[in-house]
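1. Okay, here's the prediction I keep looking at, along with the sequence it came from:
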Amino acid sequence: MNRTWLREHSELGVCALLLALGVLVLTDAVTMDVAIAQRGPVGPRTVPIAVGAGLLLIAVLLAVDVLRGGRGEAESGEDIDLTEPADWRTVLGLAGVFLAAAVLIDPVGFPIAGALLFWGAAFVLGSRRFDRDPLIAAGLSFATYVLFDHLLGVPLPGGPLMGVL
């Protein structure tokens, strides 16, 4: 294969990535150790299998389209100026907030770590409403915790709130 053909069919790299990701998701779903009892016809493997199968289907359809001559549109930059450099301060701030939440989730529990995640993301993205943002973040985090832990049966670490809820 010459370099020109590879350059003209560079979208096949995306196909390969989607294919590998689909195989990984399906492999993980099939080998998942399901220790909890299934509550109905839809078990914990259903969504990962559907996502993995969807990734494989999209990879094959995209590869067929690319090999038939299809090409993706160049980014037009809808509402952004493509000549401006990336805002690395915001990107690194969001990555730091996410990493902090991941580190804190076990010791302080999901409700507190989630509130810090929501409030930190809002702060990094420019919101400076100190009277409103922490309350909204706490409410979102608590509602998410109750929804997943109590209503959906997905155990989340409660931290110091474990005995209260």
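-> Looks like it came in fine.

2. okay, CA-based contacts and neighbour counts for the rest of this
-> Fine.

3. give the contact list for the residue at minimal distance from the centre of the chain.
-> In the chain, the residue lying closest to the centroid (C-alpha atoms, centre = their mean) is Phe98, at 11.5 Å. Neighbouring residues of Phe98 by C-alpha atoms under 8 Å, 6 or more residues apart in numbering: Leu117.

4. what's the closest non-adjacent residue to Cys15?
-> Spatially, and ignoring its direct neighbours in sequence, Cys15 is nearest to Ala59 (4.7 Å; C-alpha to C-alpha, 6 or more residues apart in numbering).

5. what about versus this one:
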Amino acid sequence: MNSQETPATPTEQTSTGPGAASRGSWLRERSELGVGVLLFAIGVLVLGDALTMDVDIAQRGPVGPRTVPIAVGIGLLVIAVLLAVDVLRGGRGEAESGEDIDLSEPSDWRTVLLLAGVFLGFAVLIGPLGFPISGMLLFWGAAFALGSRSFDRDPLIAATLSLVTYYLFNNLLGVPLPGGPLMGVL
């Protein structure tokens, strides 16, 4: 060994060895397995919630409130297993040929983080401000994050969408949304 060379650390030996490259490429070639794992986890969550749901035993008819969540959970598990089997047998998803995107370009993390911030802000503000105001901020913020810079039109469209959504859910569908300071006005 040369005096200028330093021995490789254990982490360098494992990360640069021939097995590490093959593991990385094996996972990259089967990246759809991540979708299968996510679907499986969601299926387990849905089934767990459905089976532990507190339900009144005196229900009418054969279909109760657990039926649809159990069916959805089982469907998610079946799809996750079928997707994993297909990927492990060499199946691959079809490439993005119909959309006008360049797959070699990196992800636009600024837009992703802006949208995540908008959704987080909506979740925090819906209690104190109510749906009409926080919904307007959600729609306006999402439009801004996705590239719209029409500062005279966007707030009006966002306010209209938010008020129409609030009215439809609250008054027509009977799904109460928090009104916030506008509770008496609307």
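-> Received the coordinates, thanks. Source: prediction; values computed, not measured.

6. if we can go back for a sec, count of residues packed around the counterpart of the residue nearest to Cys15 of structure 1 in structure 2?
-> In structure 2, the residue matched to Ala59 of structure 1 (TM-score structural alignment) is Ala80. Residues near Ala80 of structure 2, counting by other C-alpha atoms under 10 Å, number 23.

7. State the helix or strand in which Ala80 of structure 2 lies.
-> Using DSSP states H and E, Ala80 of structure 2 sits in helix 67-88.

8. That helix vs structure 1 - mean distance after superposition?
-> Its matched residues in structure 1 lie on average 2.9 Å from helix 67-88 of structure 2 after superposition (mean C-alpha distance after the TM-score superposition for structure 1).

9. Where in structure 1 does the helix or strand following that helix fall?
-> Sequence-wise, the next helix or strand downstream of helix 67-88 of structure 2 (DSSP H and E) is helix 109-145. Mapped onto structure 1 using TM-score structural alignment, helix 109-145 of structure 2 spans residues 88-124.

10. now do the same end-to-end measure for the matching stretch.
-> End-to-end distance of stretch 88-124 of structure 1: 11 Å, with C-alpha to C-alpha, to the nearest Å as the criterion.

11. That one: which residues count as buried?
-> By 16 or more other C-alpha atoms under 10 Å, the buried positions in stretch 88-124 of structure 1 come out as 93-94, 96-98, 101, 104-105, 108-124.

12. what do you get for stretch 7-17 of structure 1?
-> Within stretch 7-17 of structure 1, the residues that qualify as buried are His9, Glu11, Leu12, Cys15, counting by 16+ other C-alpha under 10 Å.

13. Now intersect those residues with the helices, please.
-> Among the buried residues of stretch 7-17 of structure 1, the members falling in helices (DSSP state H) are Glu11, Leu12, Cys15.

14. Would you mind confirming that the second one makes contact with Ala63?
-> Yes: between Leu12 of structure 1 and Ala63 there is a contact at 6.0 Å, judged by C-alpha atoms under 8 Å.
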